[in-house]
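Asks: sharing a model that was predicted from the sequence below.
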Amino acid sequence: MGSITVSNLGKAYKLYPNRWARLLEWLLPFRPARHRLKWILRDICFQVQPGEAVGLIGINGAGKSTLLKLITGTTQPSTGSVYMEGTVAALLELGMGFHPDFTGRQNVYMAGQLIGLSVEQITALMPDIEAFAEIGDYMDQPVRVYSSGMQMRVAFAVATARRPDILIVDEALSVGDTYFQHKSFERIRQYRRAGTTLLLVSHDKQAIQSVCDRAILLDGGQLAREGAPEEIMDYYNALIAERENSTLRLSQRDDGKLQVTSGTGEATVAEIALLNQAGEAVEVIDVGQQVTLRVTVAVHAPIPRMVLGYMIKDRLGQAMYGTNTHLKELPLEDMQAGQRVTYDFTFAANLGAGSYSVATAIVSTATHLVNNYEWRDLALVFTVVNMQRPHFEGSAWLDPAIEIIRS
């Protein structure tokens, strides 16, 4: 079982006003420094326990890739330390260590030895590596003729040819085709079940929330927040919206969950409820039950165009279904302060048994990145139970009509 301990980690680079300043500092080491420090990361502290899966997220430039290089030892820290226990396999920059003029097979031998495998072990694992990468005869072609997706296939196949104690994966998987992404994440899940500790960097909300136990948000080179994946992804989305001149508010619900609300406030959700067919507010519903999501919006300032959207998410925060009145071609124009609008969304709750939440967004177009009047996660929480249907697995009720023809 592997573990990672990061203590007060920081990385800074020296910036010189010109090349002569660098030379003079080197020639006159006892004179005042002629550079300034540019901190990429500062005071990063966290632990990844044995068998735990942690997701690392942040906007481009937040320091994620630098942090992974410090953890894997390819870059040395300016301050702090990293301690890892167990064997490590890392998939960082695409094709890192691959020589373009060597064949895929030759690069497999080189990359395999870099992660601690012997030539004999690589030879024994080669059939499995080839089978997993699925690039056929290209394995004996120079890597320079590979597409980025083919390089990723080979790199991932080598890095995961033998189950490591710690697996570190950067955004490299994002360049692969959908089929290989599914295949790769299934191997990651398989290794997780076997006890591998995982550190995953991704902008893919579904990947973070489906694979990870915990998430860490980096912002401006510092650890901004850590917690449950759904909570951190909601906070991350709200943080992006905040950069568009809206505000970010955090509050704790009665059930202990952290609710993230962002927006400029020209309009807000005043009331929200899930109603049964009798018009009664309910918190527990049956699989396939006809329900109405009623949302009342209060307008506080003039809005040229108002759109309301909602998203139903499962307990891990994965999207089950979402839409808005822009997509349905039902936006409202020229809204004035003091107006209230009630929306009724009626549908059959064809969801599997479990706990679900509703997020709401009041915007002007199809996205909250243009005008985010209000974005509210965990606006409503409800439970689906299976009281009348035959037992089934999954998050959706897709009951089939079955026809069997014997011949």
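Replies: Happy to help now that I have it.

Asks: from here on, contacts and neighbour counts on C-alpha atoms
Replies: Fine.

Asks: quick one: the helices in the stretch 51-200 of the chain?
Replies: All helices of the stretch 51-200 of the chain, identified by DSSP state H, counting those that start in this stretch, fall at 64-72, 104-114, 119-133, 148-159, 178-193.

Asks: between the ones you listed, which gets nearest to Glu266?
Replies: helix 64-72 (34.8 Å; C-alpha to C-alpha).

Asks: so what does the closest one touch, helix or strand wise?
Replies: Using 3 or more C-alpha pairs under 8 Å, 6 or more residues apart in numbering; DSSP states H and E as the contact test, the elements touching helix 64-72 are strand 36-48.

Asks: dropping in the other structure now:
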Amino acid sequence: MGTISVKQLGKAYKQYGNRWGRLAEWVLPSLGKRHRLKWVIQDINFELTAGEAVGIIGINGAGKSTLLKLITGTAQPTTGSVQITGRVAALLELGMGFHPEFSGRQNAYMAGQLLGLTVEEISTLMPEIEAFADIGEYIDQPVRVYSSGMQMRLAFSVATVRRPDVLIVDEALSVGDAWFQHKSFERIRQFRKLGTTLLIVSHDRAAIQSICDRALLLDRGHLAFQGKPEEVMDYYNALIAERDGVNIEQTTGADGRTQTSSGNGKATVTAISLENADGDPVETVNVGVPVTLRIKVRIHADLPRLVLGYLIKDRLGQHIYGTNTHHMEQPLTDLRAGEQIEYCFRFPLNLGPGSYSVTTALTSSETHLADNYEWRDLALLFLVMNMNRKPFAGTSWMEPAIEIAR
């Protein structure tokens, strides 16, 4: 079984004031250091137990790829240590280790040997590698003629032809067609069921939340936050908003779920409720019935423009449906401090049975990346039950009319 232990891990690069500094430091060490250290990541600590799946997220430049290189041994740490048990398969930079002039088949043999397979084992497994990669006659063409998607297909196929104890995946799976991405994630899910430990870097919120038990957020080279995938993703979503004047708060409710809110407070949601056709607030709703989402907002500063958005998520934090008054062409303009506004969104609740939450956002435009007045996750929780519909599976109720001809 595979485990990963990362302790006090850090990576720094030397930066010199001019091109002669490195030479002077090497030739005349007695004159002292001519460089300063530029830390990419610093003081990273976490552990993965056998069979656990952990996702790493963060903005570009946060240090995610550097961290994976240190873990896999393709780069050496400045401080700290990494301990891994079990057989490791890693997919880092796309096509990393492939020779462009060699054929895909030849590269498969080389990559397989780096993973610890013998030539005889690779020959036995080659039909399976070819079938999963599904690149046809290109398997015997030089890799330099491959598209990025073809390189990813072959690299993933070789790395996963034998189930590893530890699988480490960088952003490589974001390249290529949707069909192969589905096939790749299905193989990852199968490995997870069989006990493979997974460490994955991705900007794909759905992938992180559907596969991982836990998530780590890197920010400016430090481990900023870790926890359940939904909580970390909500915190990350707040973090990437405009930072000036924006506060991020997290509170834990009675049900143990963590609510994340952020914003500069120039406008806030003061009340939110889900109501039935009679206008009564409800917490449990039947599949497919008409409902009203009522949201009350208070303005705390003069605003040239206000957009209210809401997002319905399932219990895993997957996005079910979201919109805002910008997209619906009903933004408000020239608001004054002290005003109170009431919004009513009416729609049929065509959702499957389960628990859901509503996220609210108050901004000046279609996103919260600028003028984030308030963003609030878990602003409202409600339960959908199938009280009188025919049985069905899934998160959406789309009951069909059926015609059968014989």
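Replies: Yes, it's here. What you are looking at is a predicted structure, and each value in this text was computed from that prediction instead of being measured.

Asks: please state their TM-score.
Replies: TM-score of the superposed chains, computed with TM-score structural alignment, normalised by the length of structure 2, equals 0.98; 406 aligned residues with a C-alpha RMSD of 1.1 Å.

Asks: quick revisit: pick the most buried one from the helices of the stretch 51-200 of structure 1.
Replies: Comparing the helices of the stretch 51-200 of structure 1 by mean neighbour count (mean count of other C-alpha atoms under 10 Å), helix 148-159 ranks first with a mean of 23.

Asks: could you check the angle it makes with helix 104-114?
Replies: Here helix 148-159 of structure 1 runs at an angle of 40 degrees relative to helix 104-114 (axes from the mean of the first three to the mean of the last three C-alpha atoms, to 10 degrees).

Asks: ok, residues contacting helix 148-159 of structure 1?
Replies: Helix 148-159 of structure 1 is contacted by residues 89-91, 94-95, 104, 108, 111-112, 115, 129-130, 132-135, 143, 172-173, 175-177, 180, 184 when judged by C-alpha atoms under 8 Å, 6 or more residues apart in numbering.

Asks: next one: stretch 2-13 of structure 1
Replies: Against stretch 2-13 of structure 1 from outside (C-alpha under 8 Å, 6+ apart): 37-51, 71, 76-87, 165-166, 196-197.

Asks: again, but for stretch 129-141 of structure 2
Replies: 102-105, 146, 150, 153-154, 156-158, 161.

Asks: and if we set it to 6 Å?
Replies: 103-105, 153-154, 157 (C-alpha atoms under 6 Å, 6 or more residues apart in numbering).

Asks: the closest residue to Trp375 of structure 2 other than its chain neighbours: which element?
Replies: Closest residue in space to Trp375 of structure 2, ignoring its immediate chain neighbours: Ala361 at 4.4 Å, by C-alpha to C-alpha, 6 or more residues apart in numbering. Taking DSSP states H and E as the criterion, Ala361 of structure 2 maps to strand 354-363.

Asks: distance from that strand to structure 1 after superposition?
Replies: On superposition with structure 1, the mean distance recorded for strand 354-363 of structure 2 (mean C-alpha distance after the TM-score superposition for structure 1) is 0.7 Å.

Asks: thinking again about what came up before, which of the contacts of stretch 129-141 of structure 2 sits closest to Met398 of structure 2?
Replies: Arg153 (34.7 Å).

Asks: residue in structure 1 matching the closest one?
Replies: Using TM-score structural alignment, the partner of Arg153 of structure 2 in structure 1 is Arg153.

Asks: check contacts around Gly55 of structure 2.
Replies: Counting by C-alpha under 6 Å, 6+ apart, Gly55 of structure 2 touches 199-201, 208, 215.

Asks: having no further points to raise, I will conclude here.
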